[in-house]
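Sharing a sequence plus its predicted fold:
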Amino acid sequence: MTKRRSSLTGSWSGAYRYPRDAGPETVFNVEIEEVGGAFTGAMQEPNVIRLAPGPVVTADIEGTRSGASVVFVKFYNGSGGMAHAIRYEGTVDEALTRIEGTWSIPRDWSGTFFMVRDDLGAEAQAEAKIEEPIEVSR
């Protein structure tokens, strides 16, 4: 039995890719809290651009979900020397466990991204435990 999710709330991980291999595929982790179709979150990714010292770059996200459509903006907070915004547009699957789409910096460039729920493993284990047969001793 698979649980039907009703929001994007949870832990996610993914990666984004630059156009024409202009940079390395960059992985990220994000915690999302969704209420009524609007969501916010905090994202972390490795500092691959190296505009400033430090191994990790952090950003906040704000977005909306309407049906399968997901749109959010990532606002870098200055860590890693970055303080710009990036727009993400994607589609979430029916189970609300995977999002795929494109990112863009207006009038600059764009690429692709995907993200998947991290909390699926714990949930699947809990469901398996619930579905185990119960032995009755006589």
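Yes, it's here.

make it CA atoms for all contacts and neighbour counts henceforth
Fine.

now the strands for the chain?
Remark: strands assigned in the chain by DSSP state E are 10-17, 26-35, 38-46, 56-66, 69-76, 85-92, 98-105, 109-117.

From Thr64, how far off is the closest residue to Glu25 other than its chain neighbours?
Nearest non-adjacent residue to Glu25, counting by Cα to Cα, 6 or more residues apart in numbering: Arg17, 4.8 Å away. Using Cα to Cα, to the nearest Å, Arg17 is found at 22 Å from Thr64.

Next up, a structure to set beside the first:
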Amino acid sequence: MTTLVKSNLTGIWQGLYSYPRRLKPVTFTATLIESGAWLSGSVHETAQDQWGDWLEVCATLLGKRAERTVGFTKTYDGENGWNHSVVYDGVLSNDATEIEGRWSTPEWSGRFLMIRPEGRRVRALNAIFARV
């Protein structure tokens, strides 16, 4: 049985979310700050609008973490007419380097994946130093 690494989620995460239709997946960068059970932060992404144009958009996020369950609401800042919110519900991997789950709005839903590359790098370095 694998146990969850006790790890704070604060840091830079790279992500990807997909749409249920023919729109291309969107990559994003999220900066998470975990304080107690609370999560806050920001998201920067290049997203496709309804006409197929690509736009740079920003959002804030606010949510909670309970063990491996991670949930937050991403709210766009209003630039380029994007001012709606998106709910994310995911599960943290045992090594605390990935969050995978579903996002939803009243009209849409899809899957997402967030990866914290720095977490894997630190773990690999610790393993190397442990052998030396």
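Yep, that arrived. Note that this is a predicted model, so its numbers are computed, not measured.

After superposition, what is the TM-score?
Once superposed, chain against chain, the TM-score is 0.84 (TM-score structural alignment, normalised by the length of structure 2); 128 aligned residues with a Cα RMSD of 2.3 Å.

ok, back up a step: of the strands of structure 1, which approaches Ala124 of structure 1 most closely?
Across the strands of structure 1, Ala124 of structure 1 has its closest neighbour in strand 109-117 (12.0 Å, Cα to Cα).

what does the closest one rub up against?
With contact meaning Cα atoms under 8 Å, 6 or more residues apart in numbering, strand 109-117 of structure 1 is reached by 10-19, 97-104.

and if we set it to 7 Å?
11-19, 97-104 (Cα atoms under 7 Å, 6 or more residues apart in numbering).

what do you get for stretch 93-107 of structure 2?
Here stretch 93-107 of structure 2 makes contact (Cα under 7 Å, 6+ apart) with 2-5, 7, 86-92, 109-116, 119-120.

can you rerun that using 6 Å?
Stretch 93-107 of structure 2 has contacts (Cα atoms under 6 Å, 6 or more residues apart in numbering) with 4-5, 86-92, 109-116, 119.

Next one: the nearest residue to Gln48 of structure 2 once chain neighbours are set aside relative to Thr27 of structure 2, how far apart?
Leaving aside its sequence neighbours, Gln48 of structure 2 sits nearest to Trp54 (Cα to Cα, 6+ apart; 4.5 Å). Distance of Trp54 of structure 2 to Thr27 of structure 2, computed by Cα to Cα: 12 Å.

Look at those two and report which has more neighbours.
Under the criterion of other Cα atoms under 10 Å, the comparison of Trp54 of structure 2 against Thr27 puts Thr27 first, with 17 against 12.

No more questions from me, cheers.
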